[in-house]
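Q: take this sequence and fold it.
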Amino acid sequence: MNRTLVATAVAAAGTLLALQTSVPAQASSSSSFTPTSNPVLFVHGYTGDGNNWNTMAGRFQNDGWPSSHLDQWTYDWHQSNATTAQQLSAEVDRLLSATGATKVDIVSHSMGGLSSRYFLKNLGGGDKVDAWVSLGGPNHGTDSANSCFDTSCTEMRIGSSFLASLNSGDETPGAPRYATWWSPCDTVINPDSSVALSGAANTKTACLSHTGLLSDATVYAQVRDMINS
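A: Got it, this is the predicted structure:
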């Protein structure tokens, strides 16, 4: 009988200790989201979808962003980036209306940087976007696009008429804050220098794969701090 009581007491003490150690960890976490933080619209790349952002969006949510302010948008990646930009414009309006915000932040991966830049440059997006981020974007083309033939992919080829028009004049027009991240180990974007834009804050990452840019904790923290500044 005494042994049973002792065992029960030990188990109860262990449970209490677990509860006590977990509470401070939750209580000590601070939210990065503030009343001035914008909703984030994620734009995936070629062959992707909104689920590509699950890790990053989850980190934003852990840092205080409500799910209503995290839009993991999916579009038809086969179509022209100009067509996607028009649909993106409508999605931005929907997100602004749903959240009551006046501006959004756009975080793009790979080809998603092209349609979102087109939106900013040609469709009045500069008035609706505070910060724009490109992770591994083929902003000046990539030789990887030589082996695929969807309209969107041919637009990513080095020297394409789409990129020539997009990059003509000011590469970072209007009021939005622009930032890019590129990896020296990204074998999809060739050359590496394709990512950087004149007028943007261009950051070299650690040795990450093209998709690794989406899940790296350091890249996330840098992106979060940039759009939230």
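
Q: CA only for contacts and neighbour counts going forward, please
A: OK.

Q: quick check: next helix or strand after whichever helix in the chain runs longest?
A: Across the chain, the longest stretch assigned as helix under DSSP state H is helix 2-28. The helix or strand immediately downstream of helix 2-28 is strand 40-43, counting by DSSP states H and E.

Q: run through who's touching that following strand.
A: 50, 53, 69-74, 92, 104-109, 112-113, 116 (C-alpha atoms under 8 Å, 6 or more residues apart in numbering).

Q: that older thread, give me the helices and strands touching the longest helix of the chain, please.
A: Contacts defined by 3 or more C-alpha pairs under 8 Å, 6 or more residues apart in numbering; DSSP states H and E place helix 2-28 against no helix or strand at all.

Q: quick one on the thing from earlier: quick one, which of the contacts of strand 40-43 are buried?
A: Buried members of the contacts of strand 40-43, scored by 16 or more other C-alpha atoms under 10 Å, are 53, 69-74, 92, 104-109, 112-113, 116.

Q: the chain: strands as residue ranges?
A: In the chain, the strands defined using DSSP state E lie at 40-43, 70-73, 104-109, 129-135, 177-182, 201-204.

Q: please give me the structure for this one as well, since I'd like to look at both together:
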Amino acid sequence: MHIFFNMLAIVFVIVALITLLSYAIYWYESANLSPELMEQRFAPRRLLLALRLLVGETLLLFVSVLLHPLGWIWPAEKPTVDNSRPPIILLHGLFHNRSCWWWLKRRLKRTGYRTIYSLRLSAWHDVEILTELIAKKVDQLRLQAGVEQVVLIGHSMGGILARNYIQRRGGAARVAHCIQLGAPNGGSKLAPFAVSPLARNLLPGSTFLAELNASKLPADIPLTCIYSRHDNIVIPSSSGRLPGSREVELQGMGHMGLLYHKTAVRAVLDALGDPSA
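A: The predicted structure is shown next:
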């Protein structure tokens, strides 16, 4: 038991250091883009916000790391078929798995959504292979539920894969709504730190992102882009924007906070047309 708690402490320290480093880079980029921030850096409200972001994001990332093994051992999902609402497919981000969706799935089910599937996306596969996996799951759920369209909700890299499917791989007609949470639509300056080859696609100015952003957004389906001004992974935070979509800017939460924070959950439910949150 003593060894177990020591391991937990080590994991927590590593998570805290990662969060601190990411926010240090966030601050560096923000201050260079807006030098006037230097004059406000020691203001009490600024220090309180910084502390809240660091503590909140550390705790949420720590919980996600602890839950991560469950995403490997959980059996394949068999979602309940409900024809009254379109099926929802959840697409997680880089280095995460299905376990990161537990809270949002719970809230979606409480508001009446029953057909929810969280897809496994390997960090070591090519972006087009992952997009093909999404296409197959979309068709499978459409057939299973007897509907024409599904809803895609993607966090981080998952949001980019959702765009690739509807913009470049002919999936627009099969999607009723696409919702992004903290997707690096303009890339992220933290991408070089990722060891996965998939992260190369998220470098600002990468060939993949240039081609994706050059393709037109489908005009016949709603696309909601939810991003945080204080995202510590999508750097700069403006890279989370998606011109032409319905943009929802949040603040007071980091990258993982977009999966748990009540304001982010409410934004998802509002986008789906559910006023309750």
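
Q: picking up where we left off before, now do the longest helix of structure 1: distance to the chain's middle.
A: Averaged C-alpha coordinates place helix 2-28 of structure 1 at 41 Å from its chain's average position (C-alpha atoms, centre = their mean, to the nearest Å).

Q: next up, the contacts around the closest residue in space to His69 of structure 1 that isn't next to it in sequence.
A: Counting by C-alpha to C-alpha, 6 or more residues apart in numbering, His69 of structure 1 lies nearest to Pro39, which is 4.2 Å off, once chain neighbours are set aside. Pro39 of structure 1 sits next to 68-71, 95-96, 99, 101, 103-105 when contact means C-alpha under 8 Å, 6+ apart.

Q: circling back to that earlier point, now render the strands of structure 1 as TSV, adding distance to Ala57 of structure 1.
A: Formatted as TSV, the strands of structure 1 follow (distance: least, C-alpha to C-alpha, whole Å):
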stretch	distance to Ala57 of structure 1
strand 40-43	9
strand 70-73	7
strand 104-109	10
strand 129-135	14
strand 177-182	17
strand 201-204	21
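
Q: skipping adjacent residues, who's closest to the aligned partner of Pro184 of structure 1 in structure 2 in space?
A: The pairwise alignment with structure 2 assigns Pro184 of structure 1 to Arg229, based on TM-score structural alignment. In space, and not counting its chain neighbours, Arg229 of structure 2 is closest to Gln251: 5.1 Å by C-alpha to C-alpha, 6+ apart.

Q: tell me the counterpart of that neighbour in structure 1.
A: Match for Gln251 of structure 2 (TM-score structural alignment): Ala206.

Q: now do stretch 44-56 of structure 2: distance to the chain's middle.
A: Using C-alpha atoms, centre = their mean, the offset of stretch 44-56 of structure 2 from its chain centre is 22 Å.

Q: in structure 1, point out the residues matching it.
A: Using TM-score structural alignment, stretch 44-56 of structure 2 pairs with nothing in structure 1.

Q: what lies in contact with that stretch?
A: 16, 19-20, 23, 40-41, 252-254, 257.

Q: report the buried residues of that stretch.
A: Buried residues in stretch 44-56 of structure 2, counting neighbours by 16+ other C-alpha under 10 Å, are found at 50, 53-54, 56.

Q: just the residues you listed now: which is nearest Ser64 of structure 2?
A: Gly56 (12.4 Å; C-alpha to C-alpha).

Q: kindly provide the distance from the match of Gln251 of structure 2 to Leu213 of structure 1.
A: Counting by C-alpha to C-alpha, to the nearest Å, the separation of Ala206 of structure 1 from Leu213 of structure 1 is 9 Å.

Q: now swap in Ala101 of structure 1 and tell me
A: As judged by C-alpha to C-alpha, Ala101 of structure 1 and Leu213 of structure 1 stand 28 Å apart.

Q: kindly report the same for Ala145 of structure 1.
A: 19 Å.

Q: more neighbours: which of those two?
A: Shown here are Ala145 of structure 1 and Leu213; by other C-alpha atoms under 10 Å, Leu213 has more neighbours (24 against 20).

Q: now do the helices in structure 2.
A: 2-33, 44-73, 102-110, 127-145, 157-168, 207-214, 257-260, 262-272.

Q: and the longest one, what does it pack against?
A: The reference is to helix 2-33 of structure 2. Going by 3+ C-alpha pairs under 8 Å, 6+ apart, helix 2-33 of structure 2 lies up against helix 44-73.

Q: what's the offset of the helix it packs on from the middle of its chain?
A: On C-alpha atoms, centre = their mean, the centre of helix 44-73 of structure 2 falls 14 Å from the chain's centre.

Q: same question for stretch 57-70 of structure 1.
A: Worked out by C-alpha atoms, centre = their mean, stretch 57-70 of structure 1 lies 12 Å from the chain centre.

Q: now check structure 2 for the residue matching Ala98 of structure 1.
A: Match for Ala98 of structure 1 (TM-score structural alignment): Gln144.

Q: actually Val107 of structure 1, not the one I typed
A: Aligned partner of Val107 of structure 1 by TM-score structural alignment: Ile153.

Q: identify the residues contacting the counterpart of Glu132 of structure 2 in structure 1.
A: Residue pairing (TM-score structural alignment): Glu132 of structure 2 is matched to Gln86 of structure 1. For Gln86 of structure 1, the contact set (C-alpha under 8 Å, 6+ apart) comprises 119, 123.

Q: do the same with the one 3 residues further on
A: By C-alpha under 8 Å, 6+ apart, the residues touching Ser89 of structure 1 are 119, 123, 125.

Q: how near is the nearest residue to Leu141 of structure 2 once chain neighbours are set aside to Ala173 of structure 2?
A: In space, and not counting its chain neighbours, Leu141 of structure 2 is closest to Pro87: 6.9 Å by C-alpha to C-alpha, 6+ apart. For Pro87 of structure 2, the distance to Ala173 of structure 2 equals 15 Å [C-alpha to C-alpha].

Q: ditto for Asp82 of structure 2
A: In terms of C-alpha to C-alpha, Asp82 of structure 2 sits 20 Å off from Ala173 of structure 2.

Q: more neighbours: which of these two?
A: Asp82 (17 against 13).

Q: isn't the more buried one up against Thr115?
A: Yes. Checked against C-alpha atoms under 8 Å, the pair Asp82 of structure 2 and Thr115 is within contact range at 6.0 Å.

Q: okay, and the common contacts of those two?
A: With C-alpha under 8 Å, 6+ apart, Asp82 of structure 2 and Thr115 have no common neighbours.

Q: show me what Thr218 of structure 1 lines up with in structure 2.
A: Thr218 of structure 1 maps onto Thr263 in structure 2, by TM-score structural alignment.
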